[in-house]
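In: no sequence on hand, only this structure:
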C-alpha cells in the first residue's frame, strides 16, 4: 500500500468514518461562482466602508485547498488557495450548524479541498476574508502537506513530485504560466507572419536532423527499429520541396545523452523554414520575436539572469566564428587553423582532445571551452566551419565556411539557423563524409545517410533558410532559472532504489 505512515493511516480512517456517516469525501458537481482573485476584486470596496465592512446580502461560492487552519475553539480561521490566489475564511458554531461544525473540526484538515459559500467581510485586524455560512468537503487529502514554515525545499522531491512542488510553491505555477505565455506568443508571432504550423513524425526510420545519439525503439508490426526524433528538420524541408514556403513545428525532440543544467533527454523546440529568405532574414526575425515575447510578459528589455543584466534593446552583436575564437576566446590566430596546435592547446589546458576529429570539429572544441560561456549579451556567431554544418549551404566566397549562425545569450546557445543546403549531390557527399568520420571513431553522433531526403532534394528545394530555437532554454532565460528542470514540468530523473528493484 502506498499510504503507510501513521498520519496517512489516520486520514484514511477519517475518510472511512465520513463514508460510514453518509458523507462522501470525494463528491462531485460542486460549482463555484468565481475564483478567489475575482472575489477579492468584486468586493474590494468594503475595505473603504466606514461602519459595517461586510456584504452579508451577497453570498458567493468559492473552492480551494486549505493551506492553514487556526482553531479558536468555537470558531475557526483558515486560509484557502486556488490557482488565482489565497483567501482567509472564517466559520463558527453559529455560522454553521453546530453538529456539522463539530464534524468539520474533526474531519477537515490542512491539504483538503473545500467548497465554501459566504460573504465578504473585513476582520477586526483589517484582513479581507469570507464569512462562511456553508462548507463542504470537496476532496479529502490523504497525504499531509509539508510544514508551512519550512515549506518544500528538497530539490529532489520538488522535481519528482511536481504536483506537491506546485501546491507548496505558488511561484512555480507562475513560472509555468510564463512558459505557456511564451509558447502561445511564439505561435501567434509566426502565424501573423504567414507561417503554417505542421506536425511531422516522432518516430523516424533514420536518426537524422542533428548530431546526437537517438533513443531506439522497435515497431512490432513492421519488424524494424524506429528512432525517436532528434529533430524534425529533414521532414520540414521535405514540405518546402512539396510547395509550402513558410512552415514551423513546435514540439518535442529526444536525445539519448547526459543530463545537466541545460540538457534534458526530451525537450521542446521550434523549427521554422522560410523559402526565398536568407539566414540574415532569420536573425532579424529572431530579434523581433524575442522582444515581442519580453513585451508580452510585461518585462523590460533589459532582463536579469543569474545576477547579470542582459540587454535585448540594442541590435544583437554579430561576429564570425574564427574572429570569436581570437577576440573573445583569446586564442592565438596561428593555433586555430592548425590541427596539431589545437590538440596541444586543449591538452595543455586539460580539455579532451580527440585526434580523430577533423579541423572543424576541433575548432568547435575550442569554441565550447574558450568562447561560449563569455557570450552574455545576445550575440550571433556566424560563418561556421562546413564540417560541423552538414545541412548548411556553403558560402559562395569560401567553400570551407557554412552560411550559418548560432545565437548565444548568457553563455548558452539559444538558436541555430542557416541557409539550407539544397544541392542534392553536395548533400549526398556530406552524408558520406559524416559516415566516414563516424567509422573512424571521431564523431559517433554524426548524421546517418538519408537517401530519401537526398531524393527529395533532387526534385528541387527553393532557396530556403531555417532555424531552431530551444524553448526550454529560452524559458530558463526569461524566468531567471539556472536549471532546465525548473522549467520542465516533469523532468527526467534517475530512478529511486525502490523503482530500480521493482523494474527488475
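Out: That came through, no problem. Because the structure is predicted, anything quoted here is derived from the model rather than measured.

In: for the rest of this, base every contact and every neighbour count on C-alpha atoms.
Out: Will do.

In: the helix or strand where residue 362 lies packs against which elements?
Out: In this assignment (DSSP states H and E), residue 362 forms part of helix 359-370. Using 3 or more Cα pairs under 8 Å, 6 or more residues apart in numbering; DSSP states H and E, the elements in contact with helix 359-370 are helix 321-327, helix 339-348.

In: at 10 Å what do you get?
Out: On a contact count with 3 or more Cα pairs under 10 Å, 6 or more residues apart in numbering; DSSP states H and E, helix 359-370 meets helix 321-327, helix 333-336, helix 339-348, strand 379-385.

In: now that helix: buried residues?
Out: By neighbour count on 16 or more other Cα atoms under 10 Å, the buried set for helix 359-370 is 359-367, 369-370.

In: those into JSON lines, with extra columns for distance to residue 226?
Out: What follows is the buried residues of helix 359-370, written out as JSON lines (distance: Cα to Cα, whole Å):
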{"residue": "359", "distance to residue 226": "33"}
{"residue": "360", "distance to residue 226": "30"}
{"residue": "361", "distance to residue 226": "28"}
{"residue": "362", "distance to residue 226": "31"}
{"residue": "363", "distance to residue 226": "33"}
{"residue": "364", "distance to residue 226": "30"}
{"residue": "365", "distance to residue 226": "31"}
{"residue": "366", "distance to residue 226": "34"}
{"residue": "367", "distance to residue 226": "33"}
{"residue": "369", "distance to residue 226": "34"}
{"residue": "370", "distance to residue 226": "37"}
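
In: still on that earlier bit, most packed of the helices and strands packed on helix 359-370?
Out: strand 379-385 (a mean of 23; mean count of other Cα atoms under 10 Å).

In: just the helices in the stretch 401-504 of the chain please.
Out: 424-440, 451-457, 471-479, 497-503 (DSSP state H, counting those that start in this stretch).

In: next, the one to line up against it:
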C-alpha cells in the first residue's frame, strides 16, 4: 500500500473514531445488543408478491448510499444478498434522516419498512425506522478497485467475504458438498466416527508430521497425518463400514494445492477391495456434482470436465507407456529403471528401487496429462506400505489414486491385513527413516497387534476434500476453498 493510500486510510479511520466519540457523547448506541429480523434480503426479492406493502425487518451492512436531497437510496447486504433501501426524510423525521446521512459504508444497521417496487421495477424497502447496530471503524476497499490482493484476501478473510460475494458462495457450496457427502455415505450404511488428532506415532501416510508436547504425560505427540490406522482398528473391532471427515496436518511444502492443514474424508469397508472403492469414488463424486451443482459436466480453468461414471482405469505401467513412451514392463531391475527414466529426461536420486523410479517418472511425466477423471491402478509396493500386494506380480499393490486435471483427489487400497507382512513393510520404512527419509513411516506395534486379532478383507479410501472442492467450484488455489489458510505472520510494519 502506497504512502498516500496509507495517509488516506488513517484519515478516514480518524474520522470514523470521531463519529464514534460523538455518538457516545450523545448517548447513542454504537454497538447494539440485538435486533429482531423477520426476513433476509433474498427472501424479500423472491417473495415480493406476498410481501408487497407489508412490514419487514432486516439487518445488514450498508454497502452503498446515494443521496438525493431529502431522500436517499442505499444497498443493504446480509448473508443472502443485497436489497435496496429507500430512506425519505418525511418518513423517518429530519433528525433521523440527518443521522442516516452521517452513516458510513460498512456500518451495520437494522431497518423496519414496507416492501415496494420503484418506477424502474426494482424491489426495495421503504424505510420507516432504523437503528445503528455496529459502527464500522475501518473503511471498506474503494468500490471500483475492490479487494484483489490475494495475500490480504486470504489473511483478512472477513473482509474478503464482505466485498467479494462470490467468495461467500464458494464456501456455501463447500458446506453443501460435505453435508451431501455425509448423507450419501450414511445412506450406504457407513457410520461416522471420530479418532484422535494427536498420535503417539505418526502413521497412516508417508509425510513429515508436526510435533507437540503433552506436559502432564511429559511426552511428544504428533498431529495426525492420517486417521487410517485408527479406522482400520475399528474394522478389526467389528465395525464393517466407517468414515471420518476431519483435518490432517502435514509439515510439508506449500503450493496452490498444498496447505499444512487440510480436510479429508477417509472410509473403510469390510469384505471389499480397491475395485469396490473405485466404484464408490466415481459414484460419490458424480453424485455430489449432480446433487449440489445440478450437473455432472463442469468447467475448470476453461477445460470441460465430465464426472459421469464410470471413469477411465489404467495401471501405472500402462500410463507411463502411454504418456511418457517408455515401457517399464519390459524389465524389472533398478538399473534398467534408471536408464528408462534418463531416456525421458528424469533423473531420480541415487539408491532408489525399480518401483520408486517408476513412481517418480509417473509423477513427473504423466500426472499433468490426466485431465479427465482417471483411476491410476497398481502402484509399486515400495510406495504403498499399507496396501495388499498383487500375488501374480508382488512388485505392485492393489492401490489406486484418482486424478482430475492433473491432480490427485483420492487414494485407495485393498488393505494389507497380514500382520507379519505389515511388520516387514514397517521395518523397511524404519530403515528408510533411519537413512534420513523424514517422511517414511514409523513402526506401530499396536497396529500390528490389532491385525494379529484378525482384520477382514477391507477396502479403504481417502478423498482430499479441499482439492475436490477446488475442482467443483473452479477455484485455482487451495487457499480459495479454505476459510483461513496458513499464512506467514504479518510484518511489524
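Out: In hand now; what should we look at? Just so it is clear, the structure is predicted and the values come from calculations on it, not from any experiment.

In: what's the TM-score here?
Out: Overlay of the two chains. TM-score (TM-score structural alignment, normalised by the length of the second structure): 0.95; 486 aligned residues with a Cα RMSD of 1.8 Å.

In: on that earlier part again, so which of the helices of the stretch 401-504 of the first structure is the most surrounded?
Out: Of the helices of the stretch 401-504 of the first structure, the one with the most neighbours on average (mean count of other Cα under 10 Å) is helix 471-479, at a mean of 22.

In: that one against the second structure, how far on average?
Out: Taken over the aligned residues, the distance from helix 471-479 of the first structure to the second structure averages 0.3 Å (mean Cα distance after the TM-score superposition for the first structure).

In: what residues in the second structure pair up with that helix?
Out: Aligned by TM-score structural alignment, helix 471-479 of the first structure falls on residues 465-473 of the second structure.

In: swap in stretch 190-207 of the first structure?
Out: Taking TM-score structural alignment, stretch 190-207 of the first structure hits residues 185-202 over in the second structure.

In: so for residue 24 of the first structure, which of the helices of the stretch 401-504 of the first structure sits nearest?
Out: Closest approach to residue 24 of the first structure among those (Cα to Cα): helix 497-503, 33.4 Å.

In: I'd like to know which elements the closest one is packed against.
Out: Contacting helix 497-503 of the first structure under the criterion 3+ Cα pairs under 10 Å, 6+ apart is no other helix or strand.

In: rewinding a little: any chance of the helices and strands packed on helix 359-370 of the first structure in TSV, plus distance to residue 251 of the first structure?
Out: Shown next, in TSV, are these (distance: least, Cα to Cα, whole Å):
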stretch	distance to residue 251 of the first structure
helix 321-327	29
helix 333-336	37
helix 339-348	37
strand 379-385	24
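
In: closest to residue 62 of the first structure out of those?
Out: strand 379-385 (49.2 Å).

In: what residues in the second structure pair up with the closest one?
Out: Counting by TM-score structural alignment, strand 379-385 of the first structure corresponds to 374-380 in the second structure.

In: how far out from the middle of the chain is the matching stretch?
Out: Using Cα atoms, centre = their mean, to the nearest Å, the mean C-alpha position of stretch 374-380 of the second structure is found 24 Å from that of the whole chain.

In: again, but for stretch 151-161 of the second structure
Out: With Cα atoms, centre = their mean, you get 16 Å for stretch 151-161 of the second structure.

In: for the equivalent of residue 434 of the second structure over in the first structure, what are its contacts?
Out: Residue pairing (TM-score structural alignment): residue 434 of the second structure is matched to residue 439 of the first structure. Residues near residue 439 of the first structure by Cα atoms under 10 Å, 6 or more residues apart in numbering: 433, 446.

In: surely residue 232 of the second structure is in contact with residue 458?
Out: Yes: contact between residue 232 of the second structure and residue 458 holds when scored by Cα atoms under 10 Å: they sit 8.6 Å apart.

In: find residues that contact each of these two.
Out: 240, 268-270, 415, 417.

In: mind picking the two most distant members of those?
Out: 240 and 417 (14.6 Å).

In: ok, these two, which is more surrounded?
Out: Applying other Cα atoms under 10 Å to residue 240 of the second structure and residue 417 shows that residue 417 carries more neighbours, namely 22 against 19.

In: how about that one: what's its closest non-neighbour residue?
Out: Nearest residue to residue 417 of the second structure, sequence neighbours excluded (Cα to Cα, 6 or more residues apart in numbering): residue 455, at 5.8 Å.

In: so what secondary structure elements neighbour the longest strand along the second structure?
Out: Looking across the second structure with DSSP state E, the single longest strand is strand 55-68. When contacts are defined as 3+ Cα pairs under 10 Å, 6+ apart, strand 55-68 of the second structure sits against helix 41-46, strand 71-78, strand 81-88, helix 94-101, strand 108-117, strand 123-134, helix 157-163.

In: just send the ones you listed back as CSV, with distance to residue 193 of the second structure and mean neighbour count too.
Out: Formatted as CSV, these follow (distance: least, Cα to Cα, whole Å; neighbours: other Cα atoms under 10 Å):
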stretch, distance to residue 193 of the second structure, mean neighbour count
helix 41-46, 37, 17
strand 71-78, 35, 20
strand 81-88, 36, 22
helix 94-101, 52, 14
strand 108-117, 40, 21
strand 123-134, 41, 21
helix 157-163, 30, 18
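
In: could you redo these as JSON lines and give each row distance to residue 450 of the second structure?
Out: Putting those into JSON lines (distance: least, Cα to Cα, whole Å) gives the following:
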{"stretch": "helix 41-46", "distance to residue 450 of the second structure": "54"}
{"stretch": "strand 71-78", "distance to residue 450 of the second structure": "52"}
{"stretch": "strand 81-88", "distance to residue 450 of the second structure": "53"}
{"stretch": "helix 94-101", "distance to residue 450 of the second structure": "69"}
{"stretch": "strand 108-117", "distance to residue 450 of the second structure": "57"}
{"stretch": "strand 123-134", "distance to residue 450 of the second structure": "57"}
{"stretch": "helix 157-163", "distance to residue 450 of the second structure": "44"}
